[in-house]
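In: Here is my input; please provide its structure:
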Amino acid sequence: MDYLFAVLLSSLSSASILLIATIGLAVVFGLMGVINLAHGEFIMFGAYAALTATQQGVPFILSIPIAVLLTMIFGALVEILIIRRLYGRMFDTMLATWGLSLALYQCAVIIFGTVSPGIGMPQMSIAIGEYSLAVYPLLMIVVAASMLIGVYYLLTKSVYGMKARAAIQVPHMARAIGINSSNTNTLTFAIGCGLAGFAGAVLLPIVPATPSMGFAFVIKSFLIVVVAGPVTLAGSALSAIGMGGGASVISSFMTSVAGDIFFFALTLLLLRFYPLGISSRWRFKL
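Out: Just a heads-up that it's a prediction; the model follows:
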C-alpha cells in the first residue's frame, strides 16, 4: 500500500507538471484559436531567463517573476510582428510559429550551447513507509491548482477577461462598444506566453534548461488541449490528470516507453469517440 500511494502521488505530481506546461497553450489556443507551435520554445525562454537571473545572484524565487515578465514582453512582440497578420489563417499561423520555434532553438544553441548548468532541486523529501519522495515535485500539485484558479478568475471575473472573450468571439461588436481588439489580443497572447515562461522557470529545478527542453512538453501539451475540447481550462485539467497521470502510473509499473504508448493510445481512443474534445457536450464553456 505504501508503494501504491507513493506511485499515485508521484503520478499526480507528473500530471501537474504537464498541466503547468500546458495552461499557456490552452489559453492561446482555446481563447484565441491560435496554434502556437513555438510554445515549447517560450517554456525554454522562461527557463533560460530564470537561469540567467539566478546566475547573476538573484534568488530563484525572484527569478520566476522576472522570467514571466521577459517572456510576456517577447510574446507581445511576436504577436505584433507575426501573429497579428495571420488571424483566421490557421495553417499560416502554424507555419510561422514553427519557423519561430526553429529560430529560437538555434539561437539558444548559439548563445547558451547544448548543455547548461542546473540550479539543483531543494533537498527536502517526505517519507511514505519505506519510500521517499522529493517535496519540490509534489509542490507542483499546488502550483498547478493555483494556476488554474488564477487563470479562471482572470478570464471570468476581471474586466480584462470579459474584454478578451468579447474581442475573440464577436470582434465587430467589441469594436463597436469601444474595446481595442488589437491591444486586447496582444495582451492575451502575452499572458499565454507568460504562463509558458512561468512553467519554464518554476520547473527549472526539475527540468534543466536546454535548447530542446520544450520538445518534451509541446507535443503532449498540444494533444491535451485538443482532447480537452472547447472547455479549455477544466478540459485540460481533466485531460492532463487522466492522460499524463495514467501514463506515469504505467511507467512506474512497466517502462517509460509503455507509458508513452498508453498516452498516445488513449489520445487516439478519446478522439475517436469525442472528435470535438471530451468537453464538447459540457454546459459551461471555460
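
In: Going by C-alpha atoms from here, please, whenever you check contacts or count neighbours.
Out: Fine.

In: how many neighbours does the closest residue to residue 121 other than its chain neighbours have?
Out: Nearest residue to residue 121 in three dimensions, chain neighbours excluded: residue 205, at 4.7 Å (Cα to Cα, 6 or more residues apart in numbering). By the measure other Cα atoms under 10 Å, the count of residues near residue 205 is 19.

In: show me the residues around residue 205 that make contact.
Out: Applying Cα atoms under 8 Å, 6 or more residues apart in numbering, we find residue 205 in contact with 118-122.

In: residue ranges of the helices in this protein, please?
Out: All helices of the chain, identified by DSSP state H, fall at 2-32, 39-55, 60-81, 90-112, 135-157, 159-169, 171-176, 181-202, 215-228, 232-239, 245-253, 256-273.

In: Need those in a markdown table (columns: mean neighbour count and distance to residue 282).
Out: Output for these, formatted as a markdown table (neighbours: other Cα atoms under 10 Å; distance: least, Cα to Cα, whole Å):
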| stretch | mean neighbour count | distance to residue 282 |
| --- | --- | --- |
| helix 2-32 | 23 | 15 |
| helix 39-55 | 26 | 27 |
| helix 60-81 | 20 | 31 |
| helix 90-112 | 16 | 25 |
| helix 135-157 | 16 | 17 |
| helix 159-169 | 17 | 18 |
| helix 171-176 | 14 | 25 |
| helix 181-202 | 26 | 24 |
| helix 215-228 | 22 | 11 |
| helix 232-239 | 24 | 10 |
| helix 245-253 | 21 | 22 |
| helix 256-273 | 16 | 15 |
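
In: here's the other one to compare against:
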Amino acid sequence: MSAELFSVFYQFADVFAFLILSAAGLAIVFGMMGVINMAHGEFIMCGAYVTVGLVNLGVPLPIAQILAALTAGIIGMIVELLIVRRFYKRPLDSLLATWGLSLIVTQSMLLIIGSAVRGIGTPEGSFAIGGYTFSTYRLVLFVCAVAVLGGLYIIFMKTRFGVIARATMQNAAMAKALGARTGRIYSISFGIGTALAGLCGALYAPTMTLIPTMGATFVVESFVTVVIGGANVLLGTAPAAVFLAMIRMALNASYGQIIGQIGMLFAVILIIRVLPEGLSSVLVRRGR
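Out: Next up is the predicted model:
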C-alpha cells in the first residue's frame, strides 16, 4: 500500500471512528428509545474526566477507560430512573429535562473543577510510512469503533435481551402484556447508551484538552449521524458514518476542517430532503 493511499485510509478511519464512537450511544437512546438526550455530551465529558482522574491516580489507561464507561452507564441508569422515565411519551419534555441537566452538570463542573484539566497525553506513539507520520492511537480508535458496531449488532440482534429490547421500543404495551419487564429494559438500554457515550469520552480523553463544555464537540456529529441513518439505527448508523466520513475527509483535505464541517452539514440537509426516512430506509427496501 502506497503512503498516499494509506494516508487517505487513515484520514477516513479517523473521521469514521469519531462519528461512530460519538453516535453509538445516541443511536440507542435517541434512535431506538426516542429520547432526545441533550445531556449526551455531558456523559461523554463524564467518561473523559473519570479516565483522566483514574490515570492520574495510577490506574492503567485501558482499565481506566473501561471503568469510566461503566461509571457513565451507572449514572445513566440513575438519570433514567429519576428523570427520563417520566417523559417517555413526552419527547419535548424529555428534551427540556435533559437540556436542563446538561446546563446543571456543565456549570457545576466549571465551579468545582475549573475551566480546564491537564490531559494525559496520547499513548502508543506514532509510525511513519513514506513521508507521512501517523498516530498509532488513532488507528486504535478505528478498531474500537468497529468493535463497538459489532458488539451492538450482537447485543441487539443475536441475544434474547436484544429481541425483547427491540420489541419494547416498538410496542411497549404489547411487550409488557407478553411478560417483558419494560421498565428494566428501558433502564438497561439507557445505561448501555450512556456507557457508550462515556466510552467515547474515555477513548478521546488522551487526544484533547478536557473542559466542561467538551461534550459539545461531539454532539452535532452524533445527532446528524443518527438522524440520517434513519429509523433502523442498527442498520443505518454505520452507512451514515461512512458517507459523512468520506465527505468530510475529502473537504478537509482540499479546503480545511471548517469547510469540511460546513460541507458535511450541508450534505446532511440534502440527504434529509431527498431521503426523509434516512439511509436505512433505502437499505430495508433493497433487502426485501
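
In: quick revisit: ok, the contacts of residue 205 of the first structure in the second structure: which stay?
Out: Compared against the second structure with both residues aligned by TM-score structural alignment, their matches' Cα atoms under 8 Å, the contacts of residue 205 of the first structure retain 118-122.

In: Throw the residues you listed into JSON lines and include distance to residue 277 of the first structure and neighbour count, thanks.
Out: Below are these laid out as JSON lines (distance: Cα to Cα, whole Å; neighbours: other Cα atoms under 10 Å):
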{"residue": "118", "distance to residue 277 of the first structure": "38", "neighbour count": "14"}
{"residue": "119", "distance to residue 277 of the first structure": "38", "neighbour count": "16"}
{"residue": "120", "distance to residue 277 of the first structure": "38", "neighbour count": "11"}
{"residue": "121", "distance to residue 277 of the first structure": "36", "neighbour count": "15"}
{"residue": "122", "distance to residue 277 of the first structure": "38", "neighbour count": "12"}
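
In: Go ahead and confirm residue 87 of the second structure touches residue 95.
Out: No: if you go by Cα atoms under 8 Å, residue 87 of the second structure and residue 95 don't touch, sitting 9.0 Å apart.

In: Now, the kept ones among the contacts of residue 205 of the first structure that are in strands?
Out: Secondary structure from DSSP state E places none of those in strands.

In: ok, the residues you listed vs residue 20 of the first structure, which is closest?
Out: residue 121 (17.6 Å; Cα to Cα).

In: any idea how far residue 146 of the first structure is from that closest one?
Out: Going from residue 121 of the first structure to residue 146 of the first structure by Cα to Cα, to the nearest Å gives 21 Å.

In: Also residue 284 of the first structure?
Out: 20 Å.

In: and the closest residue to residue 162 of the second structure other than its chain neighbours, what does it touch?
Out: Leaving aside its sequence neighbours, residue 162 of the second structure sits nearest to residue 156 (Cα to Cα, 6+ apart; 3.6 Å). Contacts for residue 156 of the second structure (Cα under 8 Å, 6+ apart) come out as 162-163, 165-166.

In: from those, which is closest to residue 138 of the second structure?
Out: Set against residue 138 of the second structure, the nearest of these by Cα to Cα is residue 162 (30.4 Å).

In: re the thing from before, JSON lines for the contacts of residue 205 of the first structure, including distance to residue 106 of the first structure?
Out: Shown next, in JSON lines, are those (distance: Cα to Cα, whole Å):
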{"residue": "118", "distance to residue 106 of the first structure": "20"}
{"residue": "119", "distance to residue 106 of the first structure": "23"}
{"residue": "120", "distance to residue 106 of the first structure": "25"}
{"residue": "121", "distance to residue 106 of the first structure": "27"}
{"residue": "122", "distance to residue 106 of the first structure": "31"}
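
In: Of these, just say which sits nearest to residue 63 of the first structure.
Out: Checking the contacts of residue 205 of the first structure against residue 63 of the first structure by Cα to Cα gives residue 119 as the nearest, at 11.8 Å.

In: you'd agree the closest one is up against residue 206?
Out: No: the pair residue 119 of the first structure / residue 206 is not scored as a contact, 9.3 Å apart, by Cα under 8 Å.

In: So what's the gap between stretch 208-218 of the first structure and the chain middle?
Out: Its chain's C-alpha centre and that of stretch 208-218 of the first structure lie 12 Å apart, by Cα atoms, centre = their mean, to the nearest Å.

In: before we move on, what about stretch 136-147 of the second structure?
Out: 14 Å.

In: residues contacting the residue mapped onto residue 157 of the second structure from the first structure?
Out: In the first structure, the residue matched to residue 157 of the second structure (TM-score structural alignment) is residue 156. By Cα under 8 Å, 6+ apart, the residues touching residue 156 of the first structure are residue 162.

In: quick one: residue 156 of the first structure from residue 218 of the first structure, how far?
Out: Distance, residue 156 of the first structure to residue 218 of the first structure, using Cα to Cα: 26 Å.

In: Now stretch 142-152 of the second structure on the first structure. Mean distance?
Out: When the first structure is superposed, stretch 142-152 of the second structure averages 0.6 Å from its matched positions, counting by mean Cα distance after the TM-score superposition for the first structure.

In: Distance check, the residue nearest to residue 252 of the first structure when sequence neighbours are not counted against residue 251 of the first structure.
Out: Spatially, and ignoring its direct neighbours in sequence, residue 252 of the first structure is nearest to residue 7 (6.9 Å; Cα to Cα, 6+ apart). Residue 7 of the first structure sits 10 Å away from residue 251 of the first structure, taking Cα to Cα as the criterion.

In: In contact with the nearest residue to residue 197 of the first structure once chain neighbours are set aside: list those residues for me.
Out: In space, and not counting its chain neighbours, residue 197 of the first structure is closest to residue 46: 3.8 Å by Cα to Cα, 6+ apart. Residues near residue 46 of the first structure by Cα under 8 Å, 6+ apart: 67-68, 70-71, 196-201.

In: The second structure: which residue goes with residue 46 of the first structure?
Out: Checking TM-score structural alignment: residue 46 of the first structure goes with residue 47.

In: how close does its match sit to residue 104 of the second structure?
Out: Distance, residue 47 of the second structure to residue 104 of the second structure, by Cα to Cα: 17 Å.

In: And residue 29 of the second structure, by the same measure?
Out: Look at residue 29 of the second structure and residue 104 of the second structure: by Cα to Cα, they are 20 Å apart.

In: neighbours around the closest residue to residue 278 of the second structure other than its chain neighbours, how many?
Out: Closest residue to residue 278 of the second structure apart from its sequence neighbours, by Cα to Cα, 6+ apart: residue 230 at 3.8 Å. Close neighbours of residue 230 of the second structure, defined as other Cα under 10 Å, add up to 24.

In: Now which residue in the first structure aligns to residue 230 of the second structure?
Out: So, by TM-score structural alignment, residue 230 of the second structure is matched to residue 229.
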